[in-house]
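> Make a model of this:
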Amino acid sequence: MSTPARPTTTPVQNAARIVLGSVLILAGAGHLTFARRDFQAQVPDTLPFDQDHVVLASGVAEIALGASLIGLPARHRQTVGGIAASFFVAVFPGNVSQYLNREDAFGLDTDTRRLVRLGGQPLLVAWALWSTGLLGGAGKD
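Next up is the predicted model:
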């Protein structure tokens, strides 16, 4: 029985993964502290949960994802990358809600700025997938 090949990524992918993990940790800390109110503007009113609880839970999830992207061994890298990409897809409806309801938060105080923010979400998904070797040109660790 052969062992599966270890997932490989380039030094640039590794740097991008560490930056993404750091951004997630900072955003998660913001959910819990200094940006809590702004993040509440992204929680759709249609969710049957308290907005503050959603913000707190997603903050904890972001910190865990960020720490996992940075600290877990390479053999877990692609799994965590897939989970992070799925997380970005899962929170996308909140960004759409912010746009549709014209909620001002994070300096997104015009429809144009909120629309541009929507375009950034697929880039986060691609960043998570690429930096962990799930999308395109993985090389050597």
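> CA atoms for contacts and neighbours, from now on please.
OK.
> which stretches of the chain form helices?
11-32, 36-40, 51-71, 77-100, 111-131 (DSSP state H).
> Find out how far the last one is from the centre of the chain, if you would.
This points to helix 111-131. With CA atoms, centre = their mean, to the nearest Å as the basis, helix 111-131 stands 10 Å off its chain's centre.
> Compute the number of surrounding residues for R114.
A count of nearby residues for R114, using other CA atoms under 10 Å, gives 23.
> Please read the previous query as pertaining to Q121.
With other CA under 10 Å as criterion, Q121 counts 17.
> ok, now which ones touch it?
Contacts for Q121 (CA atoms under 8 Å, 6 or more residues apart in numbering) come out as 88-89, 92.
> got it, and H53?
Contacts of H53 by CA under 8 Å, 6+ apart: none found.
> Relative to E62, how far out is it?
H53 sits at a distance of 14 Å from E62 (criterion: CA to CA, to the nearest Å).
> Next: V89.
V89 is 13 Å from E62, by CA to CA.
> Check V125 too.
In this view, V125 and E62 are 14 Å apart by CA to CA.
> okay, these two: which has more neighbours?
Neighbours per residue, other CA under 10 Å: of V125 and E62, the larger number sits with E62, 25 against 19.
> Also this sequence, please, to line up against the first:
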Amino acid sequence: MARVGLGAFLIFTGVSHLSFGRTAFRAQVPPWLPVNADVVIISSGVVEIALGAALILLTRRQMSVGWAAAIFFVLVFPGNISQFVTHASAFGLDSDLARGIRLMFQPLLVIWAMWCTGAWAALRRDRRSADRQ
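I've put the predicted structure just below:
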């Protein structure tokens, strides 16, 4: 259920990148990024839809998809930091406190992706195995 929930969340967020939330996502594109903001918003939306669908449908590859989702969440984190640093208001985040609290949720998304796909358990298993050798 947690894997399907994360997949649905990613699909919803990806669709919002491509439609009703597109303007709001501009607040998360760092001004120093040498790529057009629309390209970043659209491509990240497409990636989110693909990751969400993969989390729901690719049950045999769930650990790989979990790693991919976790890496994606790490890669988009600078956008959340940028929104905080530039004091950009979007998604109801209209204060530094609200934007700061939002920053704390990104690591939870990484953990959720790793946990619900079994990637976290596999990583721990591999480390224990390596320690024994």
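> Give me the TM-score for this pair.
After superposition, the two chains reach a TM-score of 0.90 (TM-score structural alignment, normalised by the length of the second structure), with 122 aligned residues with a CA RMSD of 1.0 Å.
> Of all the helices of the first structure, which one is nearest G137 of the first structure?
G137 of the first structure lies closest to helix 111-131 among the helices of the first structure, at 8.0 Å (CA to CA).
> what's the matching range in the second structure for the closest one?
Mapped onto the second structure using TM-score structural alignment, helix 111-131 of the first structure covers residues 96-116.
> give the contact list for whatever residue of the second structure lines up with V55 of the first structure.
Mapped onto the second structure by TM-score structural alignment, V55 of the first structure lines up with I41. Counting by CA under 8 Å, 6+ apart, I41 of the second structure touches 17-18, 22, 25-26, 29.
> One more: D109 of the first structure?
Contact partners of D109 of the first structure, counting by CA under 8 Å, 6+ apart, are 102-103.
> now swap in F12 of the second structure and tell me
Contacts of F12 of the second structure by CA under 8 Å, 6+ apart are I49.
> which one in the first structure is aligned with it?
Using TM-score structural alignment, F12 of the second structure pairs with L26 in the first structure.
> picking up where we left off before, could you list the buried residues of the match of helix 111-131 of the first structure?
96, 99-100, 103, 106, 109-116 (16 or more other CA atoms under 10 Å).
> cool, and stretch 52-69 of the second structure?
By neighbour count with 16+ other CA under 10 Å, stretch 52-69 of the second structure contains the buried residues 52-56, 62-69.
> just those residues now: which is nearest A8 of the second structure?
Of all those, A8 of the second structure sits closest to G52, with 6.0 Å by CA to CA.
> I figured that closest one hits G5, correct?
No: between G52 of the second structure and G5 there is no contact under CA atoms under 8 Å: 9.0 Å.
> Any idea how many residues pack against F87 of the first structure?
18.
> Map A27 of the second structure across to the first structure for me.
So A27 of the second structure corresponds to A41, using TM-score structural alignment.
> Spell out which residues sit in contact with that match, please.
Shown in contact with A41 of the first structure (CA under 8 Å, 6+ apart): 98, 103-105.
> If I align to the second structure, which of these are still contacts?
Contacts conserved in the second structure for the contacts of A41 of the first structure, using both residues aligned by TM-score structural alignment, their matches' CA atoms under 8 Å: 98, 103-105.
> Great, nothing more from me.
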